[in-house]
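below is the structure, and that's it, no one-letter string:
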């Protein structure tokens, strides 16, 4: 015999489940036909016209086309074809019943959401970050080769200038000759110039995650300039789109990857990027961001500190986000410690040394504990499978190199990001469309345009 209490509990669970289902169904405002729509491959199309930008397919009433063939037309890789849903009508017959093309799109959206919106089981409450304790932290003095506070500033400046002169002889751009850079450096209102820097070594296609993070900088920080330092320009549709949106705010700065630091050879490309970001910070200062670090709200209040980093673990400060005045003592001291650089010691000088310097000289830097680089690489499910409460974060490091490991794909499509029910999906929509709510994708599923659904391109940030 089931008690009244158990019956009430079961009813409550059933009601909650039904409400969750309705919330996601109402995103599309869709009503679906019964089982016949789950076996559409057995149906035929009696009349359809597919209009495209470069050519048209006329499927007349004398020809029967299966749903499989229709799907092949709608989802094939783009070769100049872009479906115009307003000129595409379909009637699918089955024993006297019919399915309009509008209903077909709704069914496709429903099926797409089922497959892509919820990649993992959600926790009943948002996950909480673990607090680090002093008991688990190492002795910072054992991590530094030089524990002195005093440094030879003149020697450091001479080294940075020598490296800069070498690059200029190789044909690199002189960032100090850019008028907007000069103006920002001389701006005395904030300690950190409103210049955002990215390092881009190698000739690579810009992925959607790169596009999202740089667009976030434009949308929420609106810097004086975004400076992309590298030896080869990004490529691809997302790069073309970004250049149109950013206009004159985005500048490509030719910069050769450094091959040595304090005379010590650098072979690992990631370590070359680590050194390059420190050197450009020492040249002009500003905000350095990794290409998978997304600004989620205005960060001007963080520019009041001459040096700011974020805690990423109990024994490391992230170098993927750096706020710095070019004359900051901490920045110079960090660079000084590269005298003892070892290419084989992965990450030591980039994240462990600044952590040790912070612990030894805590008054020389401002450290943000949880609102920039948490969740970290040990908390990836919080980003890719759960719904972490990110709304107080200034910045979030998305760790995009782990997308395949976490979600089974090298890169999410815009259509997937539009409905992805995870922290990553929410953050992407917050940047792409200005709010985190899921999008109605039914019209996007009948086009081969990979950026279908993104807001109209406007150079609103210039």
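Thanks, I have it. Everything numeric here is computed off the predicted structure, so don't read it as measured data.

drop to CA atoms for contacts and neighbour counts, all remaining ones
Noted.

excluding chain neighbours, what is closest to residue 322?
Counting by C-alpha to C-alpha, 6 or more residues apart in numbering, the nearest residue to residue 322 once its immediate chain neighbours are dropped is residue 288, at 5.0 Å.

report the separation between that neighbour and residue 251.
14 Å (C-alpha to C-alpha, to the nearest Å).

just residue 355 next, same as before
Applying C-alpha to C-alpha, the value for residue 355 to residue 251 is 32 Å.

do the same with residue 164
According to C-alpha to C-alpha, residue 164 and residue 251 sit 19 Å apart.

C-terminal to the host helix or strand of residue 330, what's the next element?
According to DSSP states H and E, residue 330 maps onto helix 329-337. Counting by DSSP H and E, the next helix or strand C-terminal to helix 329-337 is helix 353-360.

could you tell me the angle between the helix holding residue 330 and helix 353-360?
With axes from the mean of the first three to the mean of the last three C-alpha atoms, to 10 degrees as the basis, helix 329-337 and helix 353-360 are set at 130 degrees to each other.

please compute how far helix 329-337 lies from its chain's middle.
Taking C-alpha atoms, centre = their mean, to the nearest Å, one finds the center of helix 329-337 at 29 Å from the center of the full chain.

another one to put next to it:
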């Protein structure tokens, strides 16, 4: 990430002063991986809400990125048709709070009266409160770390009815990224390392070799060019195809022709199928920790598909919660314990009557 050896080109001006002192002025400009000079980068232009994305990122190199973060440190979750959190989504939100440490975590929802309730929601808010700086002087007000934003569930895209709540969430994510920028995560996308290095790019996305992009994790500047192109591609909407508009079409029709629109992350966003590694029991869980050794920044937990994707010794109908993961001898259980009980602020160990 950041500047590479080949991405700096020194331009030296030598000026001889009357005092016989030699002054050397060195200025640096960014060059792309092919050696072509790119226009100098000014931090302020990336904060202009009126900027045109095509102009702003003209000549921008998504291979090397900017020398400073240009994507806001905001995390977004989209949940439609519910007003409480299940354990998996709670775990993923806790990971986003405690590992990414965003300026704000936004929950975009159509919940009635714009409110969420339940044990896990209260635990999330309590954790977020512990992360806000203590106001000693009384002169500065700190905004809450977690904010709920009411928004209607999209029902149509370009005049075509959306076939499911999942497709509605796909469209909403692209729309809110155009408005705010930041990082969008599926309700079962688990952050394992801060996305800070990827905030230096126009847009970063998981894109496995010989595969489609993974929309479960998106890191994007609000003016990222692919956001507009991706939304416009919904003019050709296939309601019966689960992943056509969310992954197949933007990969085949846009990125195959213009791969430089994004910073490609083939493996470390974990958007490929890792269910077998996540949910298979092992006696060597503590020793191996493959997800740490591989350096994953995130992993898509595939929580709704674990029963048929993984050969687990655990009862497929068993309840998964903060108590069951204490004895869960899988890598998923290991991750959950680490996030909830090792990273500050930690949760208290659950009592037997805890429920979500």
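Ah, there it is. Just so we're clear, the structure is a prediction, and the values are computed from it rather than from any experiment.

returning to what we had before: residue range for the helix holding residue 330 of the first structure in the second structure?
Helix 329-337 of the first structure corresponds to residues 225-233 of the second structure when matched by TM-score structural alignment.

go on, stretch 4-23 of the first structure?
Stretch 4-23 of the first structure corresponds to no residues in the second structure, going by TM-score structural alignment.

from the middle of its chain, how far away would that stretch be?
Its chain's C-alpha centre and that of stretch 4-23 of the first structure lie 37 Å apart, by C-alpha atoms, centre = their mean.

circling back: out of residue 355 and residue 251 of the first structure, which sits in the more crowded spot?
A direct count of neighbours by other C-alpha atoms under 10 Å for residue 355 of the first structure and residue 251 places residue 355 higher, at 28 against 15.

got the contact list for whichever residue in the second structure pairs up with the more buried one?
Residue pairing (TM-score structural alignment): residue 355 of the first structure is matched to residue 251 of the second structure. If you count contacts by C-alpha atoms under 8 Å, 6 or more residues apart in numbering, residue 251 of the second structure has them with 212, 213.

mind checking how far residue 251 of the second structure is from residue 307 of the second structure?
On the measure of C-alpha to C-alpha, residue 251 of the second structure and residue 307 of the second structure end up 28 Å apart.

repeat that for residue 158 of the second structure.
Residue 158 of the second structure is 36 Å from residue 307 of the second structure, where distance means C-alpha to C-alpha.

for residue 316 of the second structure, same thing?
According to C-alpha to C-alpha, residue 316 of the second structure and residue 307 of the second structure sit 6 Å apart.

so the two - more neighbours on which side?
It is residue 307, of residue 316 of the second structure and residue 307, that has more neighbours when counted by other C-alpha under 10 Å, with 16 against 13.

could you verify my assumption that that one touches residue 301?
No: between residue 307 of the second structure and residue 301 there is no contact under C-alpha atoms under 8 Å: 11.9 Å.

residues contacting residue 155 of the second structure?
161, 162, 168.

sort out which of those are buried, if you could.
With burial judged by 16 or more other C-alpha atoms under 10 Å, the buried subset of those is 162, 168.

the alignment partner in the second structure of residue 411 of the first structure: neighbour count?
When the second structure is aligned by TM-score structural alignment, residue 411 of the first structure is paired with residue 319. Using other C-alpha under 10 Å, the number of residues around residue 319 of the second structure comes to 11.

how about the one 4 residues further on?
Taking other C-alpha under 10 Å as the neighbour definition, residue 323 of the second structure ends up with a count of 17.

go on, residue 155 of the first structure?
Using other C-alpha under 10 Å, residue 155 of the first structure has 11 other residues around it.

nothing else from me, thank you.
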